[in-house]
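Undergrad: The sequence and its predicted three-dimensional model are supplied below.
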Amino acid sequence: RIVMRHSKSIEETAALFTRYLKLVMEHPRYSRIVLGLPGLLLIILSILSVLNLLYYYWIALLIVLGVYLLYKGFGIDRQFHNFYRWIKEYSPPPLPVQIANFSAIAAFICVGIGVFLGWNGAAAEVKTPPVDLGGWLALAPAIAGGFIEHSIDLIIVGACVLLFGRAVKWYFERDIKLLRTVVIVSVIIWSRQIFIETSDILKNPETSYERLIFSIVIGVLIAIATILIVLVCYRAFHGFFERKGEQVEEFGEEG
C-alpha cells in the first residue's frame, strides 16, 4: 500500500494561486490589464499575419502600450468618469445667468473676429515692409488706423452684447447696475463714430479734424442726456430696485 502525503504549503500555494486567478478573471479592473491588453495584441498579431504585415507588429505593439500607459498615467479613465458624473448630475443655472453666460461667449467671439479683421486691415497698410525702425514708426499711425477701421464694428458689437447679457441678469436681480449699464452702452455705441474719425486721421493726416471734435462733443452730450434720463427713471422706479431681496433663483424655479 502506497501512502501519499501532501505538503500543506503546496495546498496553500494552490489555493492562493486559484484565488488570484479567479480575481484576475472576474475583477474588471485586473481583467482589462491581464486579459484585455494581451488579447488585443494577439488580435493585432493575427490580423497582421493574415495580411502578411508582421513587420508592423512591433510598431503596433509600441503604439498600443504607449496609448495604454498614457491612458493610465494621466488618469484619463477617471477624468472621463468624473466628466460623465458631472454631465449626469448637472443642473442648469437660472435663465438670467444662462443669458449672461451666452452673451459673454458671443461677445468673446465677436471681439476675437474683430481683432482678426483688424490685424488683416493693419497688414494691408504695409505695402512694403520697412527695413529699419524709423520706417515702422512712420507707418505706425496708418497701421493703427487700419486696425481700428476694420475691427471697431465687431468690438463694439461684442461689448454691447456682453453688457446686454449682464443687463438682463441685473434686471431680474433688481440691481441698480442696470441703469449704469444703459449709460455705458449708449456711450460705447457712439464711440464707434469717434474711433472711425480717429482712424481716418491716422491713415490720412491731412484729413480735417473738425468731424472728430464734433463726434466727441456729441458723445459727451449723449452721455449727459443718458445720465439725466437714467436719473429720472431711477426716481420714477426706485421702488423696483429697492426690492433687490428677491433672488434670481426664484425666477429660475418659476421658469
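TA: Received the coordinates, thanks. Numbering: from 1, shown residues only.
Undergrad: Every contact and neighbour count from this point should use C-alpha atoms.
TA: Will do.
Undergrad: Next, name the residue at the spatial heart of this protein.
TA: Nearest to the geometric centre of the chain sits residue 105, at 7.5 Å (CA atoms, centre = their mean).
Undergrad: Distance check, it against residue 155.
TA: Separation of residue 105 from residue 155 (CA to CA, to the nearest Å): 13 Å.
Undergrad: just residue 163 next, same as before
TA: Remark: distance between residue 163 and residue 155 (CA to CA) = 12 Å.
Undergrad: show me where the chain has helices.
TA: Ranges of helices in the chain, per DSSP state H, are 8-26, 28-31, 37-50, 57-73, 76-89, 95-124, 133-173, 177-203, 210-236, 238-242, 248-254.
Undergrad: for the second one, the distance to its chain's centre please.
TA: It refers to helix 28-31. 36 Å (CA atoms, centre = their mean, to the nearest Å).
Undergrad: Next one for the comparison:
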Amino acid sequence: MSKILIIYVDIDDDLGKIGLETPIIGEERVKKAIDIASETIPTDSDFNTMVVAYNIYKKLRKENNDVEIAFISGSERSNIEGQIEFSRKLDEAIKTTNAEEAIIVYDSPEDAKAIPIIQSKLKVIGIERVLVEQYRGVEETYALLGRYIKKAISDPRFARIFLGVPGIILITIGIFSLLNLTVYATPAILIIIGLALLGRGLRIDEYIERWWENSTIMVIAAIISLISTIVGIIEGYYVGASIKVYDLSSIFIILTTILPFIVFAIIVLFGAKAINKVMNRDIKVWHDIFRIIAVIIIYYMMVLISKNLEENVIGVQLQTMYTLSVITLVLVSLYIVFSIIEKHIT
C-alpha cells in the first residue's frame, strides 16, 4: 500500500506570520500548530483549512490507510519565491515521510499554484478546496468586510491595486487641475485603470518584481526608457498638431522628432544589459555593445534617408542606400566573426 501524504498548502506563508515554521510533519506537531492557530487566527480561513486537512488525516487513518500529514508553506515575498520555497519544503516532507501519493487541501486561488508543483513530485489522488461560509447576518458581513479591507491595506499583493491605483488617480486629477487640464482627466483615469487591469491580468507586476530582484539596474533602465518614449510621443504629438497640411514630408518631420527619444530608450536598455553582464563577467557583453553600435548607425542612416526623401534628392538616395548596404554587410560579417571567436573561447 502506497503511503499517502495529506498536504495543507499555505503558499504565501500565513503560518509564518503567527510564528509557525514549516514543514510541520506528523500528527503531534500538526495538533500543536492547530492549537496555536485557534488562539491567533480563529476566524481566518487558513485555520479552518488546517482543521479540514487534519480531519481528513484522522478519517483515513481510522480506515487503516498508511497516511501522514504535513503543513507546508511558501514565502510572502513574491509568487515565484513562494513557489520555490514551497517546492523545497515539499522535498523535505517527502524525504521525511517517504510518501508516494498526496491529497491536497487548500483554500485560496493563490494556494492553487502549488498543485502543479505537488503533481510533479507525487501522485495526487485527491484535492479538497475549503470554502468557509461566513454570511449569517449583517454584523458578520461587516466583520468580514472589515477583515477584507484590512487585508487589502496591509497585504502588499492587494495594496498595490487597492491603494496604489487610487493614489495614482488622485495625483493625476490633482496635477490636471493645477494645469487647468481637467478635460483630459477622465481619459487619463481610464488609461490608468486599464493599464492596472492589464498589468494585473497579465501578471506584469510579478514580472517587474522578479526583474527588480534579479537586476535592479535593468528596472531603472526600463523606467528611463519608458519616460523617454513617452516624452518622444508627446513631442511628436505637439509637432504634428502644429502642422496644418499633412503630406509625406510632414510625416517624416514627425518621425524624425520621435525617433531620437526611441533610439535613446533602446540604447539605455542595451547599455544597462551590458553593464549587468560586465558585473557578472559574462563574455556575451559584446552582443549588447554590438547592438548599441548597430542602433546608432541605423538611426543616423534613417535620419539621412528621411531628409533625402523630404528634399527629393534622388542621387543622394542611391548613395545612401549603397552606404547602408555596405554597413549592413560589415555588421553582419563582424557579428559572425565575433560569434565564432566566442564559441571557441567558451
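TA: Happy to help now that I have it. Here the structure is a predicted model, which is why all the values come from computation and not from measurement.
Undergrad: TM-score for this pair?
TA: Superposed pair, TM-score by TM-score structural alignment, normalised by the length of structure 1: 0.48. Supporting alignment: 154 aligned residues with a CA RMSD of 3.9 Å.
Undergrad: Now residue 124 of structure 2: which helix or strand?
TA: For residue 124 of structure 2, the element it lies in under DSSP states H and E is strand 123-129.
Undergrad: Repeat that for residue 241 of structure 2.
TA: helix 216-242.
Undergrad: what element comes up after that helix heading to the C-terminus?
TA: Beyond helix 216-242 of structure 2 on the C-terminal side, the first helix or strand identified by DSSP H and E is helix 248-279.
Undergrad: how far away is residue 302 of structure 2 from residue 256 of structure 2?
TA: For residue 302 of structure 2, the distance to residue 256 of structure 2 - CA to CA - is 9 Å.
Undergrad: Is residue 288 of structure 2 in contact with residue 269, as I believe?
TA: No - judged on CA atoms under 8 Å, residue 288 of structure 2 makes no contact with residue 269 at a distance of 9.2 Å.
Undergrad: With neighbour numbers in mind, choose between those two.
TA: residue 269 (23 against 19; other CA atoms under 10 Å).
Undergrad: How many residues are close by the closest residue to that one other than its chain neighbours?
TA: Excluding the flanking residues, the one nearest residue 269 of structure 2 by CA to CA, 6 or more residues apart in numbering is residue 221, at 5.6 Å. By the criterion of other CA under 10 Å, residue 221 of structure 2 has 20 neighbours.
Undergrad: what do you get for residue 294 of structure 2?
TA: Using other CA under 10 Å, the number of residues around residue 294 of structure 2 comes to 15.
Undergrad: secondary structure element for it?
TA: Residue-wise, residue 294 of structure 2 maps onto helix 285-311 under DSSP H and E.
Undergrad: Please work out the angle formed by the directions of that helix and helix 248-279.
TA: 170 degrees (axes from the mean of the first three to the mean of the last three CA atoms, to 10 degrees).
Undergrad: Leaving out chain neighbours, which residue sits closest to residue 212 of structure 2?
TA: Distance criterion CA to CA, 6+ apart; nearest residue to residue 212 of structure 2, sequence neighbours excluded, is residue 219 at 5.8 Å.
Undergrad: Number of residues surrounding that neighbour?
TA: Neighbour tally, residue 219 of structure 2, other CA under 10 Å: 18.
Undergrad: repeat for residue 211 of structure 2
TA: When neighbours are defined as other CA under 10 Å, residue 211 of structure 2 has 14 of them.
Undergrad: swap in residue 6 of structure 2?
TA: Neighbours of residue 6 of structure 2 (other CA under 10 Å): 25.
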